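K.L.:
need a structure here:
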Amino acid sequence: MNYIKAFIQSESSGGIMLLFAAILGVITANSPLAEQYFSLMHVYWGPMDILEWVNDGLMALFFLYVGLAIKSEMISGELNTNSKRVLPVLAAFAGVVTPALVYFLIAGSLPEYTHGWGIPTATDIAFAIGVIMMLGKRVSQAMKAFLSALAVIDDLIAIIVIAIFYGAGVDFSYLIGAAIVTGALWYTNKQGYVRPVLYVVLGAVLWYFVLKSGVHATIAGVVLAMTIPATGKIDGETVYPMHKWTDKLKNWVNFLIIPLFSFLNAGVSFADVSAD
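P.N.:
Here you go, the predicted structure:
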């Protein structure tokens, strides 16, 4: 029992769960259960199938969790000054531009492939942060903050790239709705409101608007994270909503969201691959 408790509390548990789930996904995708595995992803629950609920729904909570961690570092950690924030921003831009440039240099002369330059620009943030988590205390807090911020910013840039250059189906009326809800969240924060109910309701509405807009819904998690107050008062007592949200989300992210995302997305079938 003590070993289980120690594993749950360890910094590397989330990364280990992610790696285990990824391996399990690959094995399942190439086993006699492959047909059921791929069919399961496309079972519909309401308006979306299971894979969409995980990638657009649960991963929004993952982005919320990571966003809260980055905000904490920006307030009182390794990203608490503008000079410290510049490096991950520049690295993220380089992480978008460089793979796109490499792609264009290789495939740019072929008209049918030229438009694919946006494909390699995004970092798989779940796996990137999972690797960081696996290393635990072997990685300094400064490096964790830098890499987490880099991965999130890289993903946000990639989402913007997709919306601008590939988003023929972007619905700007929903984007305007998302902007209005974001303003409401910002106003709620500035008014010193710290109880979670209003943030949860507005966050859910924001997620819906972003999802319907055609932009990747996970960006709603980051936006919500930036509006959760760090401190406040309830009945004269000082509370720390941001840290409370992080604590509540931690085990859900490490032991449900990340493993489920990894299991469903890492399952690559090699059925059509031969020695030739």
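
K.L.:
from here on, contacts and neighbour counts on C-alpha atoms
P.N.:
Noted.

K.L.:
wasn't Leu58 part of a strand?
P.N.:
No - counting by DSSP: H, G, I helix; E, B strand; the rest coil, Leu58 is not part of a strand but helix.

K.L.:
check contacts around it.
P.N.:
Ile257 (Cα atoms under 8 Å, 6 or more residues apart in numbering).

K.L.:
that one and Ile219: what is the separation?
P.N.:
From Leu58 across to Ile219, the span is 12 Å (Cα to Cα, to the nearest Å).

K.L.:
what about the helices in the stretch 1-150 of the chain?
P.N.:
Along the stretch 1-150 of the chain, the stretches classed as helices by DSSP state H, counting those that start in this stretch are 2-9, 13-29, 34-41, 50-52, 59-76, 82-107, 111-114, 125-135, 141-161.

K.L.:
tilt between the longest one and helix 59-76?
P.N.:
For helix 82-107 against helix 59-76, the angle between stretch directions is 140 degrees (axes from the mean of the first three to the mean of the last three Cα atoms, to 10 degrees).

K.L.:
now helix 82-107: buried residues?
P.N.:
85, 88-89, 91-93, 95-97, 99-101, 103-104, 107 (16 or more other Cα atoms under 10 Å).

K.L.:
let's see this one next, to set against the first:
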Amino acid sequence: MSTSPNPPRRRLLARGSWPEARVVGDILRTETVGGMVLVVAAALALLYANSPWRETYFDLARFTVGPSALHLDLSLATWAADGLLAIFFFVVGLELKREFVAGDLRDPRTALLPVVAAVGGMIAPALIYVAINASRPETLVGWAIPTATDIAFAVAVLAVIGTSLPSALRMFLLTLAVVDDLLAITVIAVFYTDELSLPALLGALVPLALFGLAVQRGVRSWWLLLPLGAVTWFLVHESGVHATVAGVLLGFTVPVLGRHTVHGVSMAEHFEHRWRPVSTGVAVPIFAFFAAGVSVVDAGGLAETLADSVTLGIIAGLVLGKAIGVLGSTWLVQRFTRAQLSDEVSWWDLLGIAQLAGIGFTVSLLVGELAFGAGTPQDDHVKVGVLVGSLTAALLATVLLRFRNAHYRRIAEIETRDTDRDGIPDVYQEDGRPDDG
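P.N.:
Here you go, the predicted model:
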């Protein structure tokens, strides 16, 4: 009696579909430009904050504008953190919904790896930070600072080093970062809300529902949607929950599927194309300009700052914690699902991606301000820790990924070859590919 052959093992990090690869490519091209602007904004902030004119930088950050009657007389730095970053999280909400509703991640088997890797990539840095700060209970509030990933900064690093990552790795990095951002905003809402006004929070559901009803019916008129979004943001801000949560909630209401389209694309894709350049090119760089400026002299000297447990916890969390969390989670998924890595991907590639995930700039700085308060000595140590940790992770990722760049170029040539010139690379039209996953 003949026995049936063993079924092929499922492949992790296999090449996805062409539509998804195309969307991810478009997103990463936009993020590359935004990442460059982000790096320039952070560098300007550091130079300005350590120049002879540094007092004018901090005076500008503290300059207050807005109606006091509505409790919106906020500093420019607060407007950047609470207001502009809401745009960033709106795009995150759109992107995450598209991935899980219409993207390759609608398949739970495909979604499992980046989601578990994102969770592991948050748990391990938090545990390392807590271990280093265990003897200082007053600093434990900063446990979530090294848990975030800044996709714009990470993609900027990829652009600078000139590596050609395979589409599967690019998709994994992008998805991990997006899930990471969603988890981060959840942590902010749950753990960094001091006082909660339930009437204001419930009141925010009304304009949120009206916004959702409008976009579900295909309405895209700015004069209607912007006021509804602004009122939602205001009421969430008044509730005590960080106002950026409103951005994610608004993004979740926009339909990914349905009969209403704009020039042949879904409402979510239309809004994403409109708002991603604003997020990456304006909102995030302005926030970085106000958040990244730290005066080394005022912080007590670089050597003393680097020796502080808050700084050390953040650096270790970003550099070691992210690598341990992402790699360990991937190994666990492989172990318990009995899957195996795609032939085009090695554990060295994953280590490089894990180090890129240790670039935790934007959201890490935001969590640091929420944890310790803007302008405090601990906040200055947070900024130094985030900057040093992110730069160290970027340098390690550069070494690892450049080492494999010849391999990546061979894969990129395969993934871009289009012999029939129909606009779709040949590899995405082949039947029976071993990496269909």
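
K.L.:
nearest to Tyr174 of the first structure, of the helices of the stretch 1-150 of the first structure?
P.N.:
Evaluated over the helices of the stretch 1-150 of the first structure, closeness to Tyr174 of the first structure peaks at helix 141-161, with 15.4 Å, by Cα to Cα.

K.L.:
contacts for the helix or strand just after the closest one, please.
P.N.:
Using DSSP states H and E, the helix or strand that follows helix 141-161 of the first structure in sequence is helix 172-190. The set of residues external to helix 172-190 of the first structure that reach it, using Cα under 8 Å, 6+ apart, is 199, 202, 205-207, 209-210, 212-213, 223-224, 227-229.

K.L.:
kindly recompute the last result at 7 Å.
P.N.:
199, 202, 206, 209-210, 212-213, 227-229 (Cα atoms under 7 Å, 6 or more residues apart in numbering).

K.L.:
can you count the residues close to the aligned partner of Leu206 of the first structure in the second structure?
P.N.:
Under the alignment by TM-score structural alignment, Leu206 of the first structure pairs with Thr232 in the second structure. Around Thr232 of the second structure sit 29 other residues, with neighbours defined as other Cα atoms under 10 Å.

K.L.:
name the element Thr232 of the second structure belongs to?
P.N.:
helix 222-239.

K.L.:
which elements pack onto that helix?
P.N.:
helix 198-216, helix 244-253 (3 or more Cα pairs under 7 Å, 6 or more residues apart in numbering; DSSP states H and E).

K.L.:
out of those helices, nearest to Thr186 of the second structure?
P.N.:
Here helix 244-253 is closest among those (Cα to Cα), at 8.0 Å.

K.L.:
quick one: that closest one aligns where in the first structure?
P.N.:
Per TM-score structural alignment, the counterpart of helix 244-253 of the second structure in the first structure is residues 218-227.

K.L.:
swap in stretch 109-127 of the second structure?
P.N.:
Under the criterion TM-score structural alignment, stretch 109-127 of the second structure matches residues 83-101.

K.L.:
that stretch: average distance to aligned residues in the second structure?
P.N.:
Compared with the second structure after fitting, stretch 83-101 of the first structure has a mean deviation of 2.4 Å; criterion: mean Cα distance after the TM-score superposition for the first structure.

K.L.:
show residues contacting that stretch.
P.N.:
79, 117-118, 120-122, 146, 149-150, 153-154.

K.L.:
most neighbours, which of these?
P.N.:
Ala149 leads those on contacts (other Cα under 10 Å) with 28 neighbours.

K.L.:
so what's that one up against?
P.N.:
Applying Cα under 7 Å, 6+ apart, we find Ala149 of the first structure in contact with 70, 88.

K.L.:
again, only using 10 Å
P.N.:
66-67, 69-71, 73-74, 79, 85, 87-89, 91-92, 125, 129, 143, 155 (Cα atoms under 10 Å, 6 or more residues apart in numbering).

K.L.:
counterpart of Gly281 of the second structure over in the first structure?
P.N.:
By TM-score structural alignment, Gly281 of the second structure lines up with Phe255 in the first structure.

K.L.:
that match contacts Ile8, doesn't it?
P.N.:
Yes - at 8.6 Å, Phe255 of the first structure and Ile8 qualify as touching, with contact defined as Cα atoms under 10 Å.

K.L.:
circling back to that earlier point, and the contacts of helix 172-190 of the first structure as CSV, adding distance to Tyr240 of the first structure?
P.N.:
Output for those, formatted as CSV (distance: Cα to Cα, whole Å):
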residue, distance to Tyr240 of the first structure
Tyr199, 14
Leu202, 19
Leu206, 23
Phe209, 28
Val210, 28
Lys212, 32
Ser213, 33
Thr227, 13
Ile228, 10
Pro229, 8
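
K.L.:
quick check, nearest of those residues to Tyr113 of the first structure?
P.N.:
Set against Tyr113 of the first structure, the nearest of those by Cα to Cα is Ser213 (26.8 Å).

K.L.:
mean per-residue distance, stretch 200-213 of the first structure to the second structure?
P.N.:
Using mean Cα distance after the TM-score superposition for the first structure, the mean distance for stretch 200-213 of the first structure is 1.8 Å.
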